[in-house]
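Engineer: attaching a predicted model along with its sequence, questions to come.
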Amino acid sequence: MRVRRPVLPLRLRACALAVALALPALAAAEDAADAVTLDRLQVTTARLRDVPAFEVPASVTTIALDGDAAGQGVALAEALAGVPGLAARERQNFAQDTQLSIRGFGARSTFGVRGLRLYADGIPATMPDGQGQVSHVVMAGAERIEVMRGPFSALHGNSSGGVVQVTSAEGRAPTRGHLQASIGRDDARALAASLRGAGDVLGYALAASRFQTDGWRDHSAAERSWLNLKLHAGLPGDGRLVLVGNHFDAPDALDPLGLDWDQLQADPRQATGVAHQFNTRKSARQDQLGLRWEQPLGGGHALEAMAYAGQRDIEQFLAIPAGAQANPLHSGGVIDLDNDYGGLDLRWRWGGSLAGRTVELTAGANADRQRQHRRGYENFVGEVLGVRGALRRDERNRVDNRDLYAQAWWQLADRWSLLAGARRSQVRFDSRDGYVTATNPDDSGRVDYARTTPVLGLSFAPTGHLRLYASAGRGFETPTFNELGYRADGGAGLAFDLAPATSRNLELGAKWRSGAGAQVEAALFRVDTRDELAVARNVGGRSSYRNVGRSRREGAELSAALPLATDWSLELAWTWLDARFRDAFPVCTGAGCTDPSVRVPAGSPIPGTTRQQGHARLRWQPRAWSFALEASGSASTAVSDTGAREAPGHVLAHLEAARTWTTAHGRLRGFARVDNLFDRDWVGSVIVNEGNGRYYEPGPGRGLLLGLRWDWSAGAD
């Protein structure tokens, strides 16, 4: 079944957006034109300390996590639903990470997050090769999330199609904490707690949570545990030291795999037969430490340094038939990956004046490393399937980056400001093969990539309530180690012939805020990419990649937060994205294909992207009660390069209610939420270019969540 999508011409959409931008400008002109009181919150993703997000010529969304959400509080995607330009998809498969993409970057990832830069308390959650994950983020202790889209993402280095930064709360006096418990469908149980406080010198914040579920689909039970500790201390001269420790454990998460179209129609809750046959599952464990130091030096100068180190271990059992592993070059059906990583960042800041105008300068250097010991084993012993068998792969892989960066923000005139920067990135991949036989030659090798990515943005303030801006920049994206792992011609060794994808990024935008608290933001963007990476073929359960030429991602974003009548508010977010290959290229179709004879025509949509998506939330807060009605939806999604199949679009409704009681011992809040209120069938996520045609990961039907949260403070009467 192919779903037809209504498509409006680009000019019509641009006109509609222009009207949307003009309305706030007219409103501002009719206002008293008093300057808006701006939020002085540090723009972490833009690496600016004293410049409000309102003044930055970039699309930046900050989400405050105040404890009032009616959710389990364990998944990052719960908090990202209303961010324009960002697709956050929970897969109902805890053996795989949340799917994140921003303006089409990262959409093709079949596992983990790639093409984006991820941070938790300033510590990179994206490795130097561009592969990242968010499973270890402790939402129980998070205070805010910052999402940046557009050209300035490139200042974060390789594979930066967008930036997501999660910041945990810090300890302050008086001592306070919270305890939250919730239960939901499929015996899902979540328990979370936090404790924060501070003395004269040392502050602390501890957060922990645990989640268990039987899974909405068959063969999808999972459990996860998180722990996060944040310590901060003052130093002489207004200096500051912050230590962050993090632990994550997810043992034996069952993997139901994707479904093909017929299976999806017959029973969306089923698991693929081979998932049972091979008992497909994944275990992940991660521990890391990070240390940040900040020291003012006087005269507006300051130094900042950050160091971090961690270890992430993965064991995964795949559903690869024993026959496919008869090829002596095959690496087996069990992945055993020990991953050690770490890095350093040192930067200098200066805030002062230039030609009598405010200026803020930043310059720095960072180095990151990733050390992998990757082993592969057969997933059978004799006739017994789903167990670790003979060794088939033994590699020690290394990837390092060495980057220099600088940026400057300058208030060059009363109504004009400039933000400019550049980054020089050098990324080196090195592999040492320890599994060499007469039929499996030495696969060792090395490849280096280097690019300079300049960015420039200009902001204009026609009134105190409105900002118009334009920005442009370049970016690049190296292949990850997973994409380098197999050559497109089926030969031995890694695919060191792959070139990095390079991009030119343009954005026009507007931001409006009223004195009454209303906010509207809109942006038009276009990204042209060369040497786009795409799947070349799927053989024996393994995907190999090739560079396929040019692509373009263009579209529009609109978001609004509108206070309505007393106790009423409305939040809106809408994204239109047209992401397409601009060059034709040949591909393989179907499992086992080795001859790329099917041609993908120029103009075909990039799989994993959706043409439109939207989110609306209407909230009513009469006194101690709170009610909200949400609607979310997206257009259909291409699941393969050929576009022969699509995941149908959907619109879902959600309803929630909460009641708060203020007591002498703190605040007690009970909440209930009904997801997918009308029990619609829908596809929650897709597995792009899945070789067996099992593209679809169905979303859950109607479900009820009940929860209770207690917030307390030592200062409460």
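Structural biologist: Thanks, I have it. Only a predicted model underlies this, so the values are computations on that prediction, with no experimental measurement involved.

Engineer: hey, let's count contacts and neighbours off CA atoms from now on
Structural biologist: Will do.

Engineer: now for Arg312, how many residues are close by?
Structural biologist: 18 (other C-alpha atoms under 10 Å).

Engineer: and if you look at Pro586?
Structural biologist: 17.

Engineer: could you find the closest non-adjacent residue to it?
Structural biologist: Arg599 (4.2 Å; C-alpha to C-alpha, 6 or more residues apart in numbering).

Engineer: next up, a second structure to put side by side with the first:
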Amino acid sequence: ALSWTRRTTAGGLPLQWTAGVEANGMRDGRTGFVNNNGTQGALRRDETDKASDYGAFAQFDWTLHPSWELVGGVRASRVKLSIDDHFVTAASPDDSGSTTYNNVSPVLGLVWHALDTLNVYANLGRGFESPTLTEVAYGPGGVGSNLGLQASTSRQGEIGVKWQQQRQRLEAALFDADSHDEIVPLSNNAGRTVYQNVDGVRRRGLELAWRGGFGEQVGAAANGVAGSRYEAGLAYTYLSAYFGESFLNAQGQTVNAGNRLPGTARHSLNFDIACRPLPPLVLGAEMHVDSRIYADDLNTQAAPGYATFNLRAGYEFRLGKTRLFAFGRIDNITDRKYIGSVIVNEANGRYFEPAPGRRFFVGLRAAM
């Protein structure tokens, strides 16, 4: 990657712009074998997969007025995926091939510095997401490749506010995104995930975040809320993600418009609080809550919501010129049994994957 940034003026007002190019490449040797009840059998797949992408971008930040800032940018992308099949037989025809995706994505935003402590902003842009090598690995029915999978494009908008005063920070944002050719799982069978494109997937929601510090901590560095004896944070996300158009699933059943997007929680909440009873010691507690998530496009199977609680502690000390920080945590202290993730559209009904139980973690960090 190579980029160039310059500060200048436009119309006598400050302007900063950046332009650059980047390139990425990956080569993946993929093999597969017959599964004989857990024992590796004969070779059934041998190929070389390649992915490359090239991009050029430019962005600017222009202070139109002491209270107004205009930001924008554009990115041109070219992504190529290719498969070189080395396992070609009468029962397994040549799956070699390649596909290329091209896109130009613009974004434009406006920031209003309403007060020294308050910013109001709005952004509008277009997104681009090409398939990955994993997503094109299996074609319909779990055989061959899926190089006909299209890239997903989206239109996204966001408005929000950011407020900070002394040791308090508050952020709020409303977002809206509509996608075309969204890449979603069609089926999961025997460890093989087949993906498809679906139009009209929509995501709308709200994000709220607050962090604050209370009480003076003698001997602590005054940086944000770091100088506080007590510190707390709260983050909440409301997400309405659903299919805006009906389509057929792998079994030929109709997925109705309005069904929720599998694997997404409508409500998500995180809360943490920390106390520094002494400058070198910090104690903390955390809570995480997720509402239920659906595991299939038809919305007939769902993992129930859950809440987990964690504890953490840390202690800073010195050995000569070395600054050491010993820390530890206990996650899921109540040993709650819950579903940690789902396998969307699993063909045999094995949708749910259990999360770990109570977990312990300790570590030591050193700095000179």
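Structural biologist: Yes, it's here. Just so you know, these numbers come straight off a predicted model, no measurement behind them.

Engineer: what's the TM-score for these two chains?
Structural biologist: Between these two chains, after superposing, the TM-score reads 0.89 (TM-score structural alignment, normalised by the length of the second structure); 355 aligned residues with a C-alpha RMSD of 2.1 Å.

Engineer: follow-up on the earlier one: the residue nearest to Pro586 of the first structure maps to what in the second structure?
Structural biologist: In the second structure, the residue matched to Arg599 of the first structure (TM-score structural alignment) is Thr254.

Engineer: same check on Thr609 of the first structure?
Structural biologist: Match for Thr609 of the first structure (TM-score structural alignment): Thr264.

Engineer: which residue lies farthest from the center of the first structure?
Structural biologist: Distance from the centre of the first structure peaks at Ala438, with 42.7 Å (C-alpha atoms, centre = their mean).

Engineer: can you tell me the element it falls in?
Structural biologist: Assigned by DSSP states H and E, Ala438 of the first structure belongs to no helix or strand.

Engineer: who's in contact with it?
Structural biologist: Applying C-alpha atoms under 8 Å, 6 or more residues apart in numbering to Ala438 of the first structure gives no contacts.

Engineer: for the residue nearest the centre of the first structure, which non-adjacent residue is closest in space?
Structural biologist: Nearest to the mean C-alpha position of the first structure, by C-alpha atoms, centre = their mean, lies Leu100 at 4.2 Å. On the basis of C-alpha to C-alpha, 6+ apart, the spatially nearest residue to Leu100 of the first structure that is not a chain neighbour turns out to be Ala88, at 4.8 Å.

Engineer: tally up the residues packed near the one you found, please.
Structural biologist: Number of residues near Ala88 of the first structure (other C-alpha under 10 Å) recorded here: 21.

Engineer: from Arg550 of the first structure, how far out is it?
Structural biologist: 26 Å (C-alpha to C-alpha, to the nearest Å).

Engineer: could you find the counterpart of Gln189 of the first structure in the second structure?
Structural biologist: Not quite, residue 189 of the first structure is Arg, not Gln. In the second structure, Arg189 of the first structure lands on no residue (TM-score structural alignment).

Engineer: for Gln180 of the first structure, see how far away Arg189 of the first structure is.
Structural biologist: For Arg189 of the first structure, the distance to Gln180 of the first structure (C-alpha to C-alpha) stands at 11 Å.

Engineer: and for Pro131 of the second structure, the neighbour number?
Structural biologist: Count around Pro131 of the second structure with other C-alpha under 10 Å applied: 20.

Engineer: how about it, what's its match in the first structure?
Structural biologist: Match for Pro131 of the second structure (TM-score structural alignment): Pro479.

Engineer: surely that match touches Phe496?
Structural biologist: No. Checked against C-alpha atoms under 8 Å, the pair Pro479 of the first structure and Phe496 is beyond contact range at 9.3 Å.

Engineer: what's the longest strand in the second structure?
Structural biologist: strand 39-65 (DSSP state E).

Engineer: what about the residue mapped onto Thr117 of the second structure from the first structure, how many residues nearby?
Structural biologist: Counting by TM-score structural alignment, Thr117 of the second structure corresponds to His465 in the first structure. Neighbour count for His465 of the first structure, taken as other C-alpha under 10 Å: 25.

Engineer: ditto for Ala266 of the first structure
Structural biologist: 9.

Engineer: now do the contacts for Val651 of the first structure.
Structural biologist: 631-634.

Engineer: closest to Arg428 of the first structure out of those?
Structural biologist: Ser634 (38.5 Å; C-alpha to C-alpha).

Engineer: corresponding residue for the closest one in the second structure?
Structural biologist: In the second structure, Ser634 of the first structure lands on Asp290 (TM-score structural alignment).

Engineer: that older thread, touching, the match of Thr117 of the second structure and Ala28? I think so.
Structural biologist: Yes. In this structure, His465 of the first structure is within contact of Ala28 by C-alpha under 8 Å, at 6.2 Å.

Engineer: overlap in contacts, these two.
Structural biologist: Ser514.

Engineer: distance of the match of Ser634 of the first structure relative to Pro356 of the second structure?
Structural biologist: As judged by C-alpha to C-alpha, Asp290 of the second structure and Pro356 of the second structure stand 16 Å apart.

Engineer: quick one, which of the two is more surrounded?
Structural biologist: Using other C-alpha under 10 Å, the more surrounded residue of Asp290 of the second structure and Pro356 is Asp290, with 18 against 14.

Engineer: distance of the more buried one relative to Ala303 of the second structure?
Structural biologist: 10 Å.

Engineer: now the longest helix seen in the first structure: which residue numbers in the second structure?
Structural biologist: Determined from DSSP state H, the single longest helix within the first structure is helix 10-30. Aligned by TM-score structural alignment, helix 10-30 of the first structure falls on no residue of the second structure.

Engineer: residues of the helix or strand following that helix that come out buried?
Structural biologist: Tracing the chain C-terminally past helix 10-30 of the first structure and defining elements by DSSP H and E, one meets strand 59-64 next. Within strand 59-64 of the first structure, the residues scored as buried using 16 or more other C-alpha atoms under 10 Å are 59-62.

Engineer: next SSE downstream of strand 59-64 of the first structure?
Structural biologist: Defined by DSSP H and E, the subsequent element after strand 59-64 of the first structure is strand 86-89.

Engineer: assign the residue mapped onto Ser187 of the second structure from the first structure to helix, strand or coil.
Structural biologist: For Ser187 of the second structure, the aligned position in the first structure is occupied by Arg537, per TM-score structural alignment. In three-state terms, and counting by DSSP: H, G, I helix; E, B strand; the rest coil, Arg537 of the first structure is strand.
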